[in-house]
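Novice: Any chance you can model this:
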Amino acid sequence: MNALWLFPLIVGAGVLQAAGNAMNGALRNALNNAWLASSVSFGLILFATVALFAIMPRPFPTAEGVSEMPWWAPLGGLTGAVAVVVGLMFVDKVGAGPFNGVLIAANICASLLIDNFGLLRMPPHALSAGRIVGGLLMAGGAACIALF
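Specialist: Just a heads-up that it's a prediction; the model follows:
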């Protein structure tokens, strides 16, 4: 299967994530409390996902799938929440460009290690010179955005 058609969707998600970080900063400023702002943000997410599940309840998980699930799999949302809360607290202090640049560069560098070592049950994708250069360029670009 050619997954090339997925990249416009991924680009759209990246644009939305950048906008979402700025929106979350405005939410925190308006509510004057990062924890309340996080609760409002995640409350809306919970409402939307429960509504979507009610509309599209299938497929249901299988007993086999649940029994084979690693203990840490449900923690993915919590790890993503850390980025949201950090964004709520600091995006307006450093700016959307530096915040997202550093966040994404750290994400890319960590992802390269996850891919290389096949961590978290991901299929391995070996580090190559091109991938290393790409990670370094991402980190360097984020540093330029943050410093200048």
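Novice: Please make it C-alpha for all contacts and neighbour counts, starting now.
Specialist: OK.
Novice: Now find how far off-centre the helix ranked longest in the chain is within its chain.
Specialist: As assigned by DSSP state H, the longest helix anywhere in the chain is helix 6-31. Taking Cα atoms, centre = their mean, to the nearest Å, one finds helix 6-31 lying 10 Å from the centre of the chain it belongs to.
Novice: One more, please, to line up against the first structure:
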Amino acid sequence: MEKWPLVLNAIVIGMAIAMQPIVNNQLKNYVQHPLQAALLSFSTGTVLLALLCAGMYFFGNVPLPEIASLQKGPWWIWLGGTLGVFFITASICLVTPLGPTTMLMCFIVGQLTASVIIEHFGLLNIPVHPLSGQRVFAVLLMIVAIMLITRRS
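Specialist: Next comes the predicted model:
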């Protein structure tokens, strides 16, 4: 399968993610607290997801998940939303003092670091991709990029 359409799709989604902290930070200016802004952000997303899932159920013949099936999963499958709270709230708080570019670069370095560790050990049921010098070098290049972006001219 050709991966370039997926890569381009991921880039476009990344562009949307770059806008999210800025939009949520502006929302915070009207509600006066980052947690309230995060709650409103999650609420609008939840409404959209509920509408999409209802449409898939009624018009796409996608069945509802079965409770028995959900109970078979590991405990940590329920942490996704919780982790999202940390991301959304941190991005609301950090986008102004760091700027969107530095903040997102720091998030990306954190994501890459965690990802190479998760893949190296096959954590969370992810296939193993051993740590290599090339992967370590890529993460180090991202750290250098942060240093260059934050360096005063």
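Novice: rewinding a little: so after the longest helix of structure 1, what's the next helix or strand?
Specialist: Next along the chain after helix 6-31 of structure 1, taking DSSP states H and E as the criterion, comes helix 34-55.
Novice: Average separation of that next one from the aligned part of structure 2, please.
Specialist: Comparison of helix 34-55 of structure 1 with structure 2 after fitting gives an average deviation of 0.7 Å (mean Cα distance after the TM-score superposition for structure 1).
Novice: and that helix, what does it pack onto?
Specialist: When contacts are defined as 3 or more Cα pairs under 8 Å, 6 or more residues apart in numbering; DSSP states H and E, helix 34-55 of structure 1 packs onto helix 6-31, helix 76-94.
Novice: could you dump those helices to a markdown table with mean neighbour count?
Specialist: Output for the helices and strands packed on helix 34-55 of structure 1, formatted as a markdown table (neighbours: other Cα atoms under 10 Å):
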| stretch | mean neighbour count |
| --- | --- |
| helix 6-31 | 15 |
| helix 76-94 | 16 |
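Novice: now the longest helix of structure 1: which residue numbers in structure 2?
Specialist: Against structure 2, the aligned range for helix 6-31 of structure 1 is residues 6-31 (TM-score structural alignment).
Novice: try stretch 86-95 of structure 1
Specialist: Counting by TM-score structural alignment, stretch 86-95 of structure 1 corresponds to 90-99 in structure 2.
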